[in-house]
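Engineer: structure of the sequence below:
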Amino acid sequence: MSLSVLLLIFLLGVVTLLVGVGTLALLIHRPTWCGPLSGALAAMMLMATVIGLLATVTHG
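Structural biologist: Alright, predicted model coming up:
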């Protein structure tokens, strides 16, 4: 794998972890936001999956 693909995978992992930790902290402090936050988290995971698949297909 090239360096740019590895960097993209690493960056997606770091962003996913940061968003997950932020979501957990927000849910602990404001439990009423559970619905909108879970929808936003699902959308972010979908975008990360699509970007990862595109990187794999274009560089594979």
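
Engineer: rest of the way, CA atoms for contacts and neighbours
Structural biologist: Will do.

Engineer: centroid-nearest residue for the protein?
Structural biologist: Thr16 (3.4 Å; CA atoms, centre = their mean).

Engineer: to compare against the first, here's another:
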Amino acid sequence: MLIAEFLILPMGLIAIFLFDHSYVWIYLVFLFLFISIVINYVAFKTEKYEAFKKDS
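Structural biologist: Coordinates of the predicted model:
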């Protein structure tokens, strides 16, 4: 999960240098969305795993 963030970060920095500064906000929004999706996914997986452990 951290690897994915490290891959996205250089792309965002390149976009900042190549394009107008309005792209910075688009990138930040995308990054926050990505992080929240990852956190929700991990929480969901752990929840399912805990429930599965209880059943068996």
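
Engineer: thinking again about what came up before, secondary structure element holding the residue nearest to the centre of the first structure?
Structural biologist: helix 3-29 (DSSP states H and E).

Engineer: where does whichever helix or strand comes after that helix end up in the second structure?
Structural biologist: Using DSSP H and E, the helix or strand that directly follows helix 3-29 of the first structure along the chain is helix 34-59. Aligning helix 34-59 of the first structure against the second structure (TM-score structural alignment) gives residues 24-49.

Engineer: residues of stretch 53-60 of the first structure that come out buried?
Structural biologist: Buried residues in stretch 53-60 of the first structure, counting neighbours by 16 or more other CA atoms under 10 Å, are found at Ala55.

Engineer: run through who's touching that stretch.
Structural biologist: Val5 (CA atoms under 8 Å, 6 or more residues apart in numbering).
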